[in-house]
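[1] coords please:
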Amino acid sequence: MRVTRPMLAVAGAAVAAAALAGCGSGGDAAAKVPPTATGSLESLAAEVKCKPNIQTDADTIRQAICTSSAGKFVLATFSTDRGQREWINEAKDYGGFYLVGRKWVAVGDDGVVTALRGTLGGDVEIGTDHHAHTGHTG
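    Got it, this is the predicted structure:
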C-alpha cells in the first residue's frame, strides 16, 4: 500500500501538470485550428487572399512571395514529402517560423504564421534561434 500511494501521487502530479500546460499554452486556440489545407500553390494562396509572386517554378518545388492581410510570407509547395522535409530541415537553420501542411510550407514571422494557421491549418515549426550566438567572439 505504501508503494501505491507514492506512485499515485506521481501519476496525479503528472496529470495535473499536463492539464495546466494545456490550459496555459492555448489549448482553446489549438481547438480552433481548421483542417490542414491541401492543393496547389495558387489554391493555397487564394485561401489567404494572396496573389503569389512566383520566384521558383520547378518540378520539385514551387515558391512564391505572398502578401496578405496577415503580412508578407513565403509560400512553397513540393512534389514529394521527402523533398519538403529536406527543405524545411535546411531552412530551419536560418531561424524563422514555419507553417507546415502536406507538401506545402508558409514561412514568415510568428504573427504571420499564427494568422495563416487560422485559415490554412497545419503545424507550426520553429527554426533555430541564433540570438544566444550573437556577439560571441570565441
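
[2] from here on, contacts and neighbour counts on C-alpha atoms
    Noted.

[3] what about the helices in this structure?
    All helices of the chain, identified by DSSP state H, fall at 4-24, 27-31, 41-47, 81-91, 110-120.

[4] So which of the ones you listed is the most surrounded?
    Highest mean neighbour count of the helices of the chain: helix 110-120, a mean of 20 (counted as mean count of other C-alpha atoms under 10 Å).

[5] what sits up against that helix?
    32-37, 44, 47-48, 70-73, 96-99, 106-107, 123-124 (C-alpha atoms under 8 Å, 6 or more residues apart in numbering).

[6] One more: stretch 61-73?
    41, 45, 48-57, 74-79, 106-109, 111-112, 115-116.

[7] Among the contacts of helix 110-120, name the buried ones.
    Burial by neighbour count, judged by 16 or more other C-alpha atoms under 10 Å, picks out 33, 37, 44, 48, 70, 72-73, 96-99, 106-107, 123-124 from these.

[8] how far away is residue 127 from residue 110?
    Computed with C-alpha to C-alpha, to the nearest Å, the distance linking residue 127 and residue 110 is 11 Å.

[9] residues bridging contact with the two, i.e. touching both?
    Joint contacts of residue 127 and residue 110 (C-alpha under 8 Å, 6+ apart) are 96, 97.

[10] Before we compare anything, build this one as well:
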Amino acid sequence: MKRAAIVGSLAVLPLLTACSGGGDKAAEEADPSNISAAPAAGVVAPAKVEVIASLTGCKAKIRIEADELRQGLCHTKEVDYLITTFPEEKYKKAWLDSAAIYGGKYLVGTRWVLSAKEPEMLERFRTKLGGTVQQLRGIGPAPSTP
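    Coordinates of the predicted model:
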C-alpha cells in the first residue's frame, strides 16, 4: 500500500515542479528575452482552464469541452478573454495554424493559449502566467507603410 502511494507521488512530482516539458521545440527556439520568469506559472502545467483563470483573477465559464481542447471565457470589468487549453502540443499548434487566418495577438504557453479583446492586456497576463506574446499575420496583404 505504501509502495503504491510512493509511486503515485513520484509520478505527480514532475507535474508539480516543471514549468514546461523539456521536449517543446517551440520553447527551445523562442527568444529568451520574450519569456518572463513567472513563478506562479509553474503550477499551470499541465494546463487547466480553471487554474489559468484563477491566476488571472477570474472564474472561467467553460464554452467548449472536447477531446482536442477546452475553452473558457473570462469576463471582467477590464477585458473579456478566452483561455484555451490542449491535451497535447500538436493540438495547440493546429489551433494556432487555424487562428492564423484571422491574425491578432495571442499569449501562448505550453499547451495553452490566451486571447483577449484588448491585446495590450496580454503583457499583463504574461507577467502572471509566463508564455510569449505571438502576433499571427492573418490572410490578405500586409499593411503597407508610408
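
[11] In strands, which of the contacts of stretch 61-73 of structure 1 fall?
    Secondary structure from DSSP state E places 53-57, 74-78, 106-108 of the contacts of stretch 61-73 of structure 1 in strands.

[12] May I see the helices of structure 1 organised as a markdown table, with distance to residue 63 of structure 1 added?
    Output for the helices of structure 1, formatted as a markdown table (distance: least, C-alpha to C-alpha, whole Å):
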| stretch | distance to residue 63 of structure 1 |
| --- | --- |
| helix 4-24 | 35 |
| helix 27-31 | 27 |
| helix 41-47 | 8 |
| helix 81-91 | 12 |
| helix 110-120 | 16 |
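
[13] So which of those helices is nearest residue 134 of structure 1?
    helix 81-91 (19.0 Å; C-alpha to C-alpha).

[14] center of structure 2, which residue is that?
    Central residue of structure 2 (C-alpha atoms, centre = their mean): residue 112, 2.7 Å from the mean position.

[15] Need the counterpart of that one in structure 1.
    Aligned counterpart of residue 112 of structure 2 in structure 1: residue 104 (TM-score structural alignment).

[16] Equivalent analysis for residue 56 of structure 2, please.
    Alignment note (TM-score structural alignment): residue 56 of structure 2 maps to residue 48 of structure 1.

[17] and if you look at residue 136 of structure 2?
    Per TM-score structural alignment, residue 136 of structure 2 is aligned with residue 127.

[18] Report the separation between its match and residue 39 of structure 1.
    As judged by C-alpha to C-alpha, residue 127 of structure 1 and residue 39 of structure 1 stand 25 Å apart.

[19] These two: which is more packed in?
    Ranked by neighbour count (other C-alpha atoms under 10 Å), residue 127 of structure 1 and residue 39 place residue 127 first, with 16 against 12.

[20] ok, the more buried one - contacts?
    Each residue near residue 127 of structure 1 by C-alpha under 8 Å, 6+ apart is listed here: 91, 92, 93, 94, 95, 96, 97, 98.

[21] What sits closest to the fifth one if chain neighbours are left out?
    Read it as residue 95 of structure 1. Counting by C-alpha to C-alpha, 6 or more residues apart in numbering, residue 127 is the residue found nearest to residue 95 of structure 1 once chain neighbours are left out, at 3.9 Å.

[22] returning to that earlier point: just give the closest residue to the match of residue 112 of structure 2, not the sequence neighbours.
    Spatial nearest neighbour of residue 104 of structure 1, chain neighbours left out: residue 77 (4.2 Å); criterion: C-alpha to C-alpha, 6+ apart.
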